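K.L.:
Return a 3D structure for these sequence lines:
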Amino acid sequence: MERGRHSVRSVAGNRGVVVPFPVTQASKKDYNGATMRPETAPAAKPTGPFRLGDWEVRPHHNELVSAQETRHIEPKAMDLLVFMASNAPEVLSKDAIIDFVWEGRIISEGTLTNTIAELRRALGDDARHPRYIETIPKRGYCLVAPIESVSPSTSDDEQAPLHRRRILVVIAATAVLLTVVAAATIFLQTRNRPLDPEVVLVSVFVNRTGDPSFDAAALLVRDRLVTKLSESGLVQVVPANIDQPDDMIDSLSSAARTSGAGLAVSGTLYLHEGQVEVQARLVDVQESALLYAIPASITDQERISEALDEVVQQTVGVVATHLHAHGHFQLMSHAPDFEAYREFIAGSELFAVDTIASIHHLERAVELDPNFTPAKFRLSVAYRNGGRQAEGAEVLARLNENRQTLTGFERLWLDYFLAGPENRRRDRLVLLRRIEDTVPDDPVVQHMICGTAAALNRPREAISAATAIIGAKGLVGFLENPIVIKTYLRCATSHHILGNHLEELRTAQSGLEIFPTDHDLLVAVARALTALGDKKGFEEVVARVSTIDTGLTPANLLIEAAATARAHGRPEQALDLARRALTVLDDRADPNEAFTEGWLRARALVLTDELDQAQAVLETLRSMTEGGTTSPSLRVDGWLGVVAARRGDLETAYAVDNALASTNGPERRGWPTHYRAAIAAWLGHRDQAIDLLSQSRAEGWGSFFFFHDGHRVLFEPLEGMDAYEALLHPEG
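P.N.:
Just a heads-up that it's a prediction; the model follows:
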C-alpha cells in the first residue's frame, strides 16, 4: 500500500500542531462566528444585597456585614463574590472567572488565587474545611454556603420621592432595553446557531470511481469512522444520512449546521489504472473552510479494506490533534495515525515521571507511525534522559538524513535537538527564538526558552518566558502537566538569583496552588522565607511538610534553608537549621532510604563544619555507588573531594579529582569539571578553579542557581575574586 504524497495543509488558519509536548484544552468551547466564546453565558451580576451564610453581602458598598462587625473588601473581590453567587451552586472554572470578573484582561492565576484567599479571610473561611468557598481540584471554585436575597436596608427607603420616581423610570427603561436585547439575541441565535467543535458530522464518502460497486466501500468508511471516533471518546459523532453525498465543502457545512456540529468529515474514492485512492478531509463548519486534507491512501482493489482502515486511523488522529494539540499543526509534514497519537500522549505524560515507561510508549508510537516526527524528537530526548545517548543520537541522525522531506518548522526543531548532545545552549536558544517567531503563543516553546535561558545564566529572560506560561489564560490542562513544575522552579530560582525574594515566594506559592504536595516547590517557599527572614512563615512550611507525603524527609527542606541562611550571612541560623536536620534524620533512620538519608546527613554535617563525620559518611556512600557514573555517584565524589581538601586529606582529594577527570564526557554536561573546580578552590589553586569553572560551562554545565545557595559552601574560597563574581553575574 502506498501512502499518498499529499502534505497536511490548513486553509482556515492556525489550528492544531503536534510539537514535542501535547497540550490539553482547558475547557470545551463553542464556535460563535469567527471567535471562540464560552459555552454558556454567565449569569448577570445581582446588584442588590444578599445573605451568604452568616454574612449580608452589600455589593454597592463592598461590605460584608454580620451581627458583630462590618468588613470592607476590594472591589474585584466583591465582583468575584457576586459572580460566584450569581452562578451558585455551579462550579466555575478559572477561565470563566477571569473572563467575567477581569473582563478578559490577561492576569496570572496567582491574582485569582490571591483574590480567593482575600475572600476566604474576609468570610472567616478555611480552604481545608470550607463553609463558603470550595476549591474543586482541576475544575475551579464554587460557593457552598446558602444564599438568600434580602430587602434593601431602611436607609435606602429614606430617599426622596423624586429620586424614587427616577429609579422607577430607569428600571422601566432597563426592562424595555432587556426585552429588545433578548429578542435580538433570539433572532441572532436562530440565524447563526452556535456550533460545538466537539461534535463531528461524518458523511458517506463520495464514490467518484465510476463503478457503483464501490458505493458499499464509501458507506463502509463512514461507518468505520463513526465507530472509531465514538470509541476514542474525543467527540460526539453524528452520522450523516445523505441520500446523495456531496464532497463540496459548502454542502457538507450546511448539512452539519443542522445538527450543531462544529466539524465535519467527508471524503472521496477515485480509481486510477486499477488502483483505488481514498481521500478524506476535515472541515470547519462555521467557516465552511477546509482545515486538513488528509494524505490519500492508494492500494489495489482487493486490498481496499486496508486503505479504508488507514484513512480512518489518520482521520481520527487529525481530529485528536486538531482538538487537543498545539495551535499550528499545519506546520508539520504529517498527521499521525490515531493509535500512534495516543501512544505519544501516554509517553509525553510519563516523560517527567517515568523515563522507562515513557520510552516504551514513544517507541510504540514510532512503530505504529514511522512518519510521526514529533514522537521521534520526543523519543530521542527520552533515550538521552535514560542514559541511552547512542540510541537518541541515531534517531536524530536518521531524521537528518531525510531532512529534505521535513517542513521548515520541523527542520528548526531537528536542529534544536541536534544541538543538545553537544551542549550548544546558545545555538539552541537562537533556534528556539526562531521557532517562537512562528508560534509566539506556544507554552511549550516558552517552557523550553525558560530552561535554556536559566542554563545560560539569563534569569531575567527565564522569568519572562516563565511568566508567559504562568500568566497565560486557557492553559489549565498544560499548567497541570508535571513538566511545568520545572517552570515554576526556574522562575522562582531566577528571582532568587536576582535577589527578588518576595517574587520568588509568590511564584513558588503559585506553583503550590496546582501541585500542593510537590517537595521542590515547598523547598522553594522555605528558601524564600529564609532569605526574607520570615521565621514564622518558615516554621509553618516545616510543619506542613511534616504532615503530608511529599516523597522526601523534612530534613531536606531544613538543609536547603540552612544553605540559604549561610549564603545570606546568617551562620548561627544556618548552624541551628542544619542541626535540626540531623535530629530529624536520627529520629527517622529508615534502612530502605539509607543512601538518601546518608546524602542528606553528609550535607548537614558539612554545614555544621563536622568534616570528619561528613567524610566518613561520604566514603560509605561512595562504596554504595562504586564504579558508577550516574549523577548520584558524581555528586558523592565531588563533595567527598571538597571535604577531603578542606580537612587537608590531600591523598583522597587528588584521588577523587583524578576519578572525576576520567569520567568526564559530553553526556556528563560539565559536572565532573564543576566539582574539580571546587576541589581546586579548597586546595588553594584559585586561578585553576576559575579556569575549571569556565571549562565546565563550555562543557554544558548550567545550574547557576547552585552558586547562590546549595553549592556556595563548595566555593567559599573564591568569594571576593573578581573573576569568580564575573562568572556568577547574570547576563542580560
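
K.L.:
rest of the way, CA atoms for contacts and neighbours
P.N.:
Will do.

K.L.:
next structured bit after the helix ranked longest in the chain?
P.N.:
Assignment by DSSP state H gives helix 161-191 as the longest helix of the chain. Sequence-wise, the next helix or strand downstream of helix 161-191 (DSSP states H and E) is strand 196-202.

K.L.:
helices and strands around that next one, which ones?
P.N.:
On a contact count with 3 or more C-alpha pairs under 8 Å, 6 or more residues apart in numbering; DSSP states H and E, strand 196-202 meets strand 30-32, helix 215-232, strand 236-239, strand 261-272.

K.L.:
ok, which stretches of the stretch 251-400 of the chain are helices?
P.N.:
For the stretch 251-400 of the chain, the helices defined by DSSP state H, counting those that start in this stretch cover 304-324, 338-350, 355-368, 373-385, 389-401.

K.L.:
Reformat these as TSV; add mean neighbour count and distance to G262.
P.N.:
Shown next, in TSV, are the helices of the stretch 251-400 of the chain (neighbours: other C-alpha atoms under 10 Å; distance: least, C-alpha to C-alpha, whole Å):
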stretch	mean neighbour count	distance to G262
helix 304-324	22	11
helix 338-350	23	20
helix 355-368	21	29
helix 373-385	24	27
helix 389-401	16	36
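
K.L.:
Between those, which one is closest to L522.
P.N.:
Closest to L522 of those is helix 338-350 (C-alpha to C-alpha; 22.4 Å).

K.L.:
Out of the helices of the stretch 251-400 of the chain, which gets nearest to S631?
P.N.:
Shortest distance between S631 and these, using C-alpha to C-alpha, is found for helix 373-385: 11.6 Å.

K.L.:
For that closest one, what is the distance to the chain centroid?
P.N.:
Centre-to-centre, helix 373-385 and its host chain are 18 Å apart (C-alpha atoms, centre = their mean, to the nearest Å).

K.L.:
quick one, it and helix 355-368 angle?
P.N.:
Put simply, helix 373-385 runs at 150 degrees to helix 355-368, going by axes from the mean of the first three to the mean of the last three C-alpha atoms, to 10 degrees.

K.L.:
Can you tell me which helices and strands helix 373-385 packs against?
P.N.:
Helices and strands touching helix 373-385, by 3+ C-alpha pairs under 8 Å, 6+ apart, are helix 355-368, helix 389-401, helix 408-418.

K.L.:
Let's compare: structure for the following, please.
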Amino acid sequence: MHMNGQGAGKTPSNPARVFRVAGWVVDPPSGRISRGAEAAQLEPKAMEVLEYLACRPGQVVSREELEAAVWHNRVVSYDAVTNAIIKLRKAFKDDPRHPQIIETLSKRGYRLVAPVGQLEECTETTETANHDRARAQTRNRWIRVGAATALVVLVAAVGALFWQSPWKVTVGTGGDQARLKSIAVLPFANLSGDHSQDYFADGVTDDLITGLAKNADLLVIARDSAFVYKDQPLDVRQVAERLKVRFVLHGSVRRAGRQVRINAQLIEAASGAHLWAERYDGEMDAVLNMQDKITQNIISALAVKVGGGERQDLGAPLTHSAEAHDHFLRGRQYFYLYLNRAENKKAREFFHKAAQADPNFAMAYAMLAWTHVFDAMNGWSDKPEQSLRNANDLAARAITLQKALPVAYFVAGLSYRERGEYAEALVEAEKAIQYDPNYANAHVLLATLLFYSGRPQEGLERIQKAIQLNPHHPYNYSFHLGQAYYILRRYDEAIEAFKRSIESSPTSERLHVWLAAAYAQSGAIQEAKWEATQVLTLNPGFSQVRIQKTFPFKNPADREHFLDGLRKAGLAQ
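P.N.:
Presented below is the predicted three-dimensional model:
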C-alpha cells in the first residue's frame, strides 16, 4: 500500500477538496494521502469513511451512521466499516492500541482524534454553497419529474411481480438485491397477563421463523437476533435498519385456557405500510394449523413462488398433538436459555415427554439429540462419548421420520465434529443448509469445517453469510471470522475480529491464543507477547500439542502457519 517517493510531490487534482490530517495531505479525488516522501493510495470506501470522520473531528460516529452515510443503507457485511478503518490505520501507520489518528470506542463507534485542517468541503464558502444548491435544485426538478413517471411504471411492475413471479434473492452477503425479500420475525407479545405463558408466545415466534427460513427465496433473520427485541419498545423502521431487512412480522398471542388468539401483521419497514394483517381464533388443537396458515399467507404476500412439495413442508405442523407441542415449547424455552447443566436437563425432560406424547414427532427427537451434544460440548456429561452416540442415534431417528429437517442434520454435524469425524460433519452441515438456507448456526458450523479442510475462502464466505443472517450474533461468530482472516493471512482484519470477540468473552483462552498468533504474524511482537501472557495466566498448563488437537487442520501448511504464529508470540511449549 505504501509508496516511497514516486508521485509524492504531485499537485492534488482538486485543491478545493484537499485537507490535512495530522501532517498528512489528503486528496479525496485522487484517493491519495501523502506526507513528505511517503504516499499511500486508499480504496474509495476507505476514503469516504475518512472524509466523513474528518467532517466531524472529535465526534464519536457509530458503525450504523457510517454504513448509512458511506454505503447509503446498502446491505453490507458486518465488517465492512471495520475493514475500512483497518485500511486507514495501515495507510496512516496508526497503532490501534495507542491511536493518534482514529480511535475505536468499544460498542460506540469511531472518532478522528487527529487535528484536521483546510477542510473546505465541510465548511463551504457562500459562493460554492449557493452554486451547489442551484445545481441541486435544477437536478431535483428533473428527478421529481422522472420519479413521477417511474413510479407509475414501478407500481405496475411490482404488481406483476407480486402476483406472477418471485423476487430472487442472491446468495451473497452484500448488495441491495439481498434486501428485497428479507424479513425479521420479532417476538410475538404475550397478552395473556401471565408470564408463565411466555414460552407459548415465544414458541409461536420460533415456529414461524423456522417455517419461513426454509424458503431459499427469503432471507430470514436468525432467532438469536430477533429475540434481542423481546419486551422492547417497537420502532419497526429502526429495528429493520439494524437488522438490514425490508419486512418485519410482529404480533401477539393471547391464551385463556384452551382458547388461543393470534394476531399477526406484516409491515414494509421503510414506508410503514401494512402488507397483510390477520387474526386467528381457535382452540389449542388448532394452533399448529394457525401457524401454518400464517406462514403460507406471508409467503403469498411476499410473492414467493413455491413448488408443490416445498410449499407443503414450509409450514407443515411439527406435530398434530397439542400435548406434545406444549411439552416441546416448554423444552425449547429452557434449552435456549443456554445457562447450565440443570436447565439443559430440564429441556431434555420436556423433549422426552413430547416424543412420548407423539412418537412420530421428529423435531422433538432432533432437539433431544441437541441436548446430548450440549452436555458433551460443555463438559456437563460424565460420559461424553456416550452422549455423542446418543445424539447421533436420536438425530438419525428424527431424519427417518422427517427427511427435510435441518436441525437434525445440524446436530448430527455437531456430534460428528466433536468426535473428530470432520468429513462426515461437513456432509451433515451442507445438508442442513440445503433444507434451510437461512440457518445461521449451520453456516457457522460449515465455515469451521471448511477452514480445517483447507478451504478458508469458502469458510470466510459462510461466516459472513451467518453474520448477515444473525447480526446480533454471539462472540463465536467474530472468533470464526478472525480464524478465516488469519488463515488467509489478512492479519489486521483477524486482529479486529478477535478483539471484538474478547470484548464479549474476555476469559476465553482460545481467543487470546489466536489473537497472539495474529499479532505475531502481523509483526506486532510486543502485543503478541502480551497476549501470550494472558493465555498463560488463564491456563498455566498451555500446550501446543493440545491446541493442535483442538484445531485439526487437514492442510499441513495451515497447521504450520498457525503454530509459527504461536512460536513467534512465545507460546512454544
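
K.L.:
Can you give me the neighbour number for A472 of structure 1?
P.N.:
By the criterion of other C-alpha atoms under 10 Å, A472 of structure 1 has 17 neighbours.

K.L.:
I'd like to know how far it sits from K486 of structure 1.
P.N.:
Distance from A472 of structure 1 to K486 of structure 1, counting by C-alpha to C-alpha, to the nearest Å: 16 Å.

K.L.:
V617 of structure 1 too?
P.N.:
30 Å.

K.L.:
got it, and Q389 of structure 1?
P.N.:
For Q389 of structure 1, the distance to K486 of structure 1 - C-alpha to C-alpha - is 23 Å.

K.L.:
do the same with L621 of structure 1
P.N.:
Distance from L621 of structure 1 to K486 of structure 1, by C-alpha to C-alpha: 28 Å.

K.L.:
Settle it for me: which of these two has more neighbours?
P.N.:
L621 (22 against 18).

K.L.:
wait, doesn't the more buried one sit right on L600?
P.N.:
No: with contact defined as C-alpha atoms under 8 Å, L621 of structure 1 does not count as touching L600 (11.0 Å).

K.L.:
immediately after the helix or strand harbouring E496 of structure 2, which helix or strand?
P.N.:
If you go by DSSP H and E, E496 of structure 2 is part of helix 491-504. For helix 491-504 of structure 2, the succeeding helix or strand toward the C-terminus, using DSSP H and E, is helix 509-522.

K.L.:
Off-centre distance for that next one?
P.N.:
Relative to its parent chain, helix 509-522 of structure 2 has a centroid offset of 23 Å by C-alpha atoms, centre = their mean.

K.L.:
give the contact list for Q548 of structure 2.
P.N.:
R559 (C-alpha atoms under 8 Å, 6 or more residues apart in numbering).

K.L.:
still on that earlier bit, with distance to F515 of structure 1 added, can I get the helices and strands packed on helix 373-385 of structure 1 in JSON lines?
P.N.:
Shown next, in JSON lines, are these (distance: least, C-alpha to C-alpha, whole Å):
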{"stretch": "helix 355-368", "distance to F515 of structure 1": "20"}
{"stretch": "helix 389-401", "distance to F515 of structure 1": "31"}
{"stretch": "helix 408-418", "distance to F515 of structure 1": "29"}
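
K.L.:
could you give the angle of the helix holding E496 of structure 2 to helix 509-522?
P.N.:
Going by the same axes, to 10 degrees, helix 491-504 of structure 2 makes 160 degrees with helix 509-522.

K.L.:
list the helices and strands helix 491-504 of structure 2 packs on?
P.N.:
With contacts defined as 3+ C-alpha pairs under 8 Å, 6+ apart, the packing partners of helix 491-504 of structure 2 are helix 80-92, helix 475-487, helix 509-522.

K.L.:
any chance of the ones you listed in TSV, with distance to V116 of structure 2 too?
P.N.:
Listed next are those as TSV, based on distance: least, C-alpha to C-alpha, whole Å:
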stretch	distance to V116 of structure 2
helix 80-92	14
helix 475-487	33
helix 509-522	29
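
K.L.:
So which of the ones you listed is nearest V185 of structure 2?
P.N.:
helix 475-487 (21.3 Å).

K.L.:
Now that closest one: buried residues?
P.N.:
475-487 (16 or more other C-alpha atoms under 10 Å).

K.L.:
Among these, which one lies nearest to Y519 of structure 2?
P.N.:
Each of the buried residues of helix 475-487 of structure 2 was checked against Y519 of structure 2 using C-alpha to C-alpha; the closest is Y486, at 10.0 Å.

K.L.:
Quick one: residues contacting the closest residue to the closest one other than its chain neighbours.
P.N.:
Distance criterion C-alpha to C-alpha, 6 or more residues apart in numbering; nearest residue to Y486 of structure 2, sequence neighbours excluded, is A494 at 5.4 Å. Applying C-alpha under 8 Å, 6+ apart to A494 of structure 2 gives the contacts L481, G482, Q483, A484, Y485, Y486, L515, A518.

K.L.:
Deepest in the core, which of the helices and strands packed on strand 196-202 of structure 1 is it.
P.N.:
strand 261-272 (a mean of 24; mean count of other C-alpha atoms under 10 Å).

K.L.:
elements contacting that one?
P.N.:
Here strand 261-272 of structure 1 touches strand 196-202, strand 206-207, helix 249-257, strand 275-284, going by 3+ C-alpha pairs under 8 Å, 6+ apart.

K.L.:
With mean neighbour count and distance to E539 of structure 1 added, can I get the ones you listed in CSV?
P.N.:
Shown next, in CSV, are those (neighbours: other C-alpha under 10 Å; distance: least, C-alpha to C-alpha, whole Å):
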stretch, mean neighbour count, distance to E539 of structure 1
strand 196-202, 24, 48
strand 206-207, 24, 70
helix 249-257, 20, 60
strand 275-284, 24, 56
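
K.L.:
picking that back up, name the nearest of the contacts of A494 of structure 2 relative to G31 of structure 2.
P.N.:
G31 of structure 2 has its nearest neighbour among the contacts of A494 of structure 2 in Y485, at 25.4 Å by C-alpha to C-alpha.

K.L.:
The closest one contacts E493, doesn't it?
P.N.:
Yes: at 6.3 Å, Y485 of structure 2 and E493 qualify as touching, with contact defined as C-alpha under 8 Å.

K.L.:
tell me which element the spatially closest residue to P571 of structure 1 that is not a sequence neighbour falls in.
P.N.:
Once flanking residues are discounted, P571 of structure 1 sits nearest to A565: 6.6 Å by C-alpha to C-alpha, 6+ apart. Taking DSSP H and E as the criterion, A565 of structure 1 maps to helix 554-567.
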